[in-house]
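S.K.: Sequence and predicted model, in that order:
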Amino acid sequence: MNASTRKQTPADTQPASYEQATAELEQLVQQLESGQMSLDDTLKSYQRGATLLRYCREKLQAVEQQIQILDGTELKPYASDRQAGN
């Protein structure tokens, strides 16, 4: 996909949801891996990817904090032995 067919999104625009951010990140990775982008478009895509990655990390940290509050003071890792007991 070249720059003329790719939807231009400002690097600092926040996505509507975590799922939208991950989908856009996947699309950006595919475009970057294709090697068909100009240097300027590559830089813009990289900047957008950094913004999306930061957004996703912040969302995940917020959810982790909510889980800690709900589960007590210590976040308990999801253990596969819980599944083995079923």
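M.R.: That came in fine, so what should we check first? Residues are numbered from 1 along each chain as shown.

S.K.: use CA for all of it now, contacts and neighbours both
M.R.: Noted.

S.K.: Just the buried residues of the helix ranked longest in the chain, please?
M.R.: The helix that spans the most residues within the chain, counting by DSSP state H, is helix 39-71. In terms of neighbour count (16 or more other CA atoms under 10 Å), helix 39-71 has its buried residues at 41, 42, 44, 45, 46, 48, 49, 51, 52, 53, 55, 56.

S.K.: With distance to residue 29 added, can I get those residues in a markdown table?
M.R.: Shown next, in a markdown table, are the buried residues of helix 39-71 (distance: CA to CA, whole Å):
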| residue | distance to residue 29 |
| --- | --- |
| 41 | 13 |
| 42 | 10 |
| 44 | 12 |
| 45 | 9 |
| 46 | 9 |
| 48 | 11 |
| 49 | 8 |
| 51 | 14 |
| 52 | 12 |
| 53 | 12 |
| 55 | 16 |
| 56 | 15 |
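
S.K.: put this beside the first:
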Amino acid sequence: MPRDDSSDIPADIRTMTFERALEDLEEIVRRLESGEVSLEESIATYTRGTQLKRHCEAKLESAREQVERIELRGGTVTAVPIQPD
């Protein structure tokens, strides 16, 4: 479960859609793997990448929670995926 600590995620990332954040994260991975950036830039880029990753994880968790419902079956509480009509 992703930690709920968005205070250190910049506002520009917090307002991104999942798709945009994932695109940016993929670009960061490409740049870091290419070796095109200096050590200092690599560290800053890596930090931004971890922020994007946490944002994506939070978006996915939120989506998962929205497509589950809680049911009580035989005295047991269970999360059940919502089936589309």
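M.R.: Right, received. Where do you want to start? The structure displayed is predicted, hence computed values, not measured ones.

S.K.: TM-score them against each other, please.
M.R.: For this chain pair, the superposition-based TM-score is 0.67 by TM-score structural alignment, normalised by the length of structure 2; 65 aligned residues with a CA RMSD of 1.9 Å.

S.K.: just to revisit the earlier point, for the longest helix of structure 1, packing partners?
M.R.: Contact analysis of helix 39-71 of structure 1 by 3 or more CA pairs under 8 Å, 6 or more residues apart in numbering; DSSP states H and E lists helix 18-34 as its packing neighbours.

S.K.: how close does the helix it packs on sit to structure 2?
M.R.: Aligned to structure 2 and superposed, helix 18-34 of structure 1 gives a mean residue distance of 0.4 Å (mean CA distance after the TM-score superposition for structure 1).

S.K.: Quick test: name the residue nearest the centre of structure 2.
M.R.: Centrality entry for structure 2: nearest residue to the mean C-alpha point is residue 56, 1.5 Å, by CA atoms, centre = their mean.

S.K.: Skipping its backbone neighbours, what lies nearest it in space?
M.R.: Nearest-residue entry for residue 56 of structure 2: residue 18, 5.7 Å, with adjacent residues in sequence omitted and distances by CA to CA, 6 or more residues apart in numbering.

S.K.: ok, now how distant is that neighbour from residue 26 of structure 2?
M.R.: Separation of residue 18 of structure 2 from residue 26 of structure 2 (CA to CA, to the nearest Å) stands at 12 Å.

S.K.: Next: residue 52 of structure 2.
M.R.: Taking CA to CA as the measure, residue 52 of structure 2 falls 10 Å from residue 26 of structure 2.
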